[in-house]
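Student: For reference, the sequence and a predicted model appear below.
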Amino acid sequence: MDHIHEVLQAADKPQIVGLVEVEDERMATMVLDAVRDLGYRNMAITKGGSATQCVLLSSFPIQSVVSLPTTSGVRDILVASVDVGGPLLHVLVNHWKAKDSGETESLRIKSAKVARAEVDRLLKQDPATDIVLMGDFNSTEDEHRATGKTTGINDVLRTTGDSTSMTAQTSRYLYDPWFEMPVSQRGSEVYGSSWESLDHIIMSPGLFDRTGLSYDVGSFDAFRAPFLLSYQRAADGRQVPNRWQESGNHHGSDGYSDHLPIMAEFTVWPDHT
């Protein structure tokens, strides 16, 4: 709890926070209580039976919460509608199937189809609605190029790095800001000795219309506070995440996470109507 508090405080208290691999509602409530002094008052959590739930912390009121089931053995997707002081922001917190041994992309595709169906449902109601998908997608921003196969993130969600294409409300694409960064600077997690960008903040076209809530293009980055980095280095020379230490089946008090937090900034534009 102290480490979560430390990270959020160092990151200048982001007003909306997505977490994954939270054990249950009791633990999520403990996390919320531990960071109340930073301004967090509201919490939402998925309702699955596993000990790896998705959670949203918010300093803004949460108007509604839905836990979207995907398929057997795959985590639910959390949908929380947040009142940020204008039109609602719909946040989908995801934790897709990991790349275990064997073929697992089919399970990520199933999660992507559930997430995309919810996005399409919201866009059908209002093409300008503001939607953010965040979490650990266990997929890189260019997964389809790396694998040469159909992927959940690129082909089902239909992600793009072209922000100019997002200004049209008829766009069927969702924006992935990892593409803003040089390839050599991308990454939130190290596998083997190479960086991977498995964590994402993905956005709908409504976040580019400078009405209500809009994304500040270029603000996205992984949060690399010195205490979150280890003395060890990846193949490219960058310091790797200072992950929590494990002894047997128990986590120690040292270290933080094997994934770096990722962040993006948004602006609430005044209503000129």
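Tutor: The structure has been received and is ready for your questions. The shown structure was predicted, so the numbers you read here are calculated from the model rather than taken from an experiment.
Student: Could you use CA atoms for every contact and neighbour count after this?
Tutor: Will do.
Student: Quick check: next helix or strand after the longest helix anywhere in the chain?
Tutor: Of all the segments assigned as helix in the chain under DSSP state H, the longest by residue count is helix 105-125. Reading on from helix 105-125 to the C-terminus, the next helix or strand found by DSSP states H and E is strand 130-136.
Student: Surely residue 9 is in a strand?
Tutor: No - secondary structure assignment places residue 9 outside any strand; it is helix (DSSP: H, G, I helix; E, B strand; the rest coil).
Student: Is it correct that it is in contact with residue 38?
Tutor: Yes - applying CA atoms under 8 Å as the test, residue 9 and residue 38 come out as touching, 7.1 Å apart.
Student: circling back: and the angle from the longest helix of the chain to strand 130-136?
Tutor: 160 degrees (axes from the mean of the first three to the mean of the last three CA atoms, to 10 degrees).
Student: Against residue 254, how distant is residue 153?
Tutor: Going from residue 153 to residue 254 by CA to CA, to the nearest Å gives 33 Å.
Student: meant to ask about residue 67, not that
Tutor: Separation of residue 67 from residue 254 (CA to CA) stands at 33 Å.
Student: Looking at these two, which has the bigger crowd around it?
Tutor: residue 67 (19 against 12; other CA atoms under 10 Å).
Student: Flag every buried residue along the helix or strand hosting that one.
Tutor: Assigned by DSSP H and E, residue 67 falls within strand 62-68. Buried positions in strand 62-68, judged by neighbour count with 16 or more other CA atoms under 10 Å: 62, 65, 66, 67, 68.
Student: now the residues you listed as TSV including distance to residue 102?
Tutor: As requested, those are exported to TSV (distance: CA to CA, whole Å):
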residue	distance to residue 102
62	39
65	34
66	31
67	28
68	26
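Student: next up, a second structure to put side by side with the first:
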Amino acid sequence: MIRKVLSSLFVFLLLFKGHAQNKSFVIHTVAFYNFENCFDTINDPETNDEEWTPTGDQHWNTKKYQQKLENLARVLSEIGTSANPNSPTFIGGAEIENQGVLEDLIRQPKMIDKDYGIIHFDSPDKRGIDVALLYQKKQFQPTSYANIPLYVYKGEQPIKETSKADSQEDLETEDLIQLNTKNYRVYTRDQLLVTGFLNGEEIHIIVNHWPSRSGGEKKTSPFREAAGTLNRKIIDSLQHINPNAKIITMGDLNDSPFNNSVKIALGAKGKIQDVGEFGIYNPFEEMANKGLGTIAFRDSWDIFDQVMVSGSLLQKDYNTFQYWKAGIYNKPFLIQKSGKYKGYPLRHSLTEIGFSDHFPVYIYLIKEKK
């Protein structure tokens, strides 16, 4: 009797496996990459970009600029292709000087056939670096977008304006902090909210680049906690309108998945079973626990770049788009091969045009084909 039951169970499992294998899915890759100092060569009198000009410290000329764009295009076109042959449907980016560099980027040979659209706003950051979203027009139709400012202030006394990094840690999270001497506002990047339809389903995407650790992690933590609080408010407002809103928030947070800005202010959970109603899941917490990273400092890795999803993308009802899995794109060509920073992300130097001091991150969204 037992043998007959086991035999029947075995046949059932074979049939179930065969049925599952016959299913096919639509897959979309959602990526984020800190482009690290993606500047053109033109001096903008409204920002502190003099370093990235032909006469500046970086001797930034047309040849170097074009190589930077070519390098970025190679990375962006390949993210997530191990499971999805198409390049990312969505690319969130940070450290972008202006709309013009994005237009130059999407015209690169490795990008142009994907027909990317651009959503970008100039932010009040005094270095002139912004966030943006690239999207494949044939897959996603935006219906609304807004840049939401982050208002943070430096106590009662202004700190000294910083235009150079004071340590290697500051270099890894470089940011110009400039204060309005009347109200001591710290000028930083806005948070970009984009809403639209992905193959007919409404999706909300928030792109972030939270205030840096320049000046010290502990001292600047309140700025990033404020950024997490603002992110949570944006998500709350979307879920108030539609409790089942599908939301993705991503960016360079300048904090790990365990810092207060992410765990408390935003309220992200590292385990799917802990994500309650209106909750946020952060798949990069588990990766951080394993010692993986997107940025390195003194041979210690951390994950500042993260993509998180609302609980509505965790339902496993593949009749609609759902979260599948996440990853860090850290292929060998993106890694420094020698020298003091061997094993680190291959970034720009005066003698080599690299990629970025960050590795890109990504998630997949999937839906069963009908």
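Tutor: Good, I have the coordinates. Keep in mind that this is a model prediction, so the values were computed, not measured.
Student: Next, the TM-score between them, please.
Tutor: Overlay of the two chains. TM-score (TM-score structural alignment, normalised by the length of the first structure): 0.85; 252 aligned residues with a CA RMSD of 2.2 Å.
Student: on that earlier part again, by contact count, what packs against the strand holding residue 67 of the first structure?
Tutor: The helices and strands touching strand 62-68 of the first structure, judged by 3 or more CA pairs under 8 Å, 6 or more residues apart in numbering; DSSP states H and E, are strand 42-45, strand 77-82.
Student: Out of those, indicate the one that is most buried.
Tutor: Mean neighbour count (mean count of other CA atoms under 10 Å) peaks for strand 77-82 among these, with a mean of 25.
Student: check the fit of it onto the second structure and give the mean distance.
Tutor: Superposed on the second structure, strand 77-82 of the first structure shows a mean distance to its aligned partners of 1.1 Å (mean CA distance after the TM-score superposition for the first structure).
Student: Which elements pack onto that strand?
Tutor: Counting by 3+ CA pairs under 8 Å, 6+ apart, the packing neighbours recorded for strand 77-82 of the first structure are strand 42-45, strand 53-58, strand 62-68, strand 89-95.
Student: The second structure: matching residues for that strand?
Tutor: On the second structure, the counterpart of strand 77-82 of the first structure by TM-score structural alignment is residues 191-196.
Student: right, so of the helices and strands packed on strand 77-82 of the first structure, which gets closest to residue 18 of the first structure?
Tutor: Between residue 18 of the first structure and these, the shortest separation by CA to CA is 4.7 Å, and it involves strand 53-58.
Student: can you tell me what part of the second structure the closest one aligns to?
Tutor: Using TM-score structural alignment, strand 53-58 of the first structure pairs with 130-135 in the second structure.
Student: Touching, residue 74 of the second structure and residue 108? I think so.
Tutor: No - judged on CA under 8 Å, residue 74 of the second structure makes no contact with residue 108 at a distance of 9.1 Å.
Student: What segments of the first structure are helices?
Tutor: Using DSSP H, the helices of the first structure run over 2-10, 25-34, 105-125, 143-147.
Student: superposed on the second structure, where does the longest one end up, distance-wise?
Tutor: For helix 105-125 of the first structure, the mean distance from the matching residues in the second structure following superposition reads 1.0 Å, by mean CA distance after the TM-score superposition for the first structure.
Student: quick one, that helix and strand 89-95 angle?
Tutor: 170 degrees.
Student: next one: helix 105-125 of the first structure to chain centre, how far?
Tutor: 15 Å (CA atoms, centre = their mean, to the nearest Å).
Student: Tell me how many other residues crowd residue 358 of the second structure.
Tutor: 27.
Student: I'd say residue 144 of the first structure and residue 156 touch.
Tutor: No - with contact defined as CA under 8 Å, residue 144 of the first structure does not count as touching residue 156 (10.9 Å).
Student: Please identify which of those two sits among more neighbours.
Tutor: residue 156 (20 against 16).
Student: Just give me the match in the second structure for that one.
Tutor: Match for residue 156 of the first structure (TM-score structural alignment): residue 265.
Student: so what corresponds to residue 173 of the first structure in the second structure?
Tutor: Here residue 173 of the first structure is matched to residue 279 in the second structure, going by TM-score structural alignment.
Student: And for residue 263 of the first structure?
Tutor: Residue 263 of the first structure maps onto residue 362 in the second structure, by TM-score structural alignment.
Student: which ones are touching its match?
Tutor: Applying CA atoms under 8 Å, 6 or more residues apart in numbering, we find residue 362 of the second structure in contact with 29, 30, 31, 32, 79, 80, 307, 326, 327, 328, 329.
Student: Kindly reformat the helices of the first structure as JSON lines containing distance to residue 231 of the first structure.
Tutor: Formatted as JSON lines, the helices of the first structure follow (distance: least, CA to CA, whole Å):
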{"stretch": "helix 2-10", "distance to residue 231 of the first structure": "18"}
{"stretch": "helix 25-34", "distance to residue 231 of the first structure": "28"}
{"stretch": "helix 105-125", "distance to residue 231 of the first structure": "33"}
{"stretch": "helix 143-147", "distance to residue 231 of the first structure": "29"}
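Student: Tell me which of those sits most buried.
Tutor: Buried most deeply of the helices of the first structure, by mean count of other CA under 10 Å, is helix 105-125, with a mean of 18.
Student: now what about it, what contacts it?
Tutor: By CA under 8 Å, 6+ apart, helix 105-125 of the first structure touches 68, 70-71, 74, 77, 92, 96-97, 99, 129, 131, 137, 151-153, 156-157.
Student: mind checking how far stretch 103-118 of the second structure is from the chain centre?
Tutor: Using CA atoms, centre = their mean, the offset of stretch 103-118 of the second structure from its chain centre is 19 Å.
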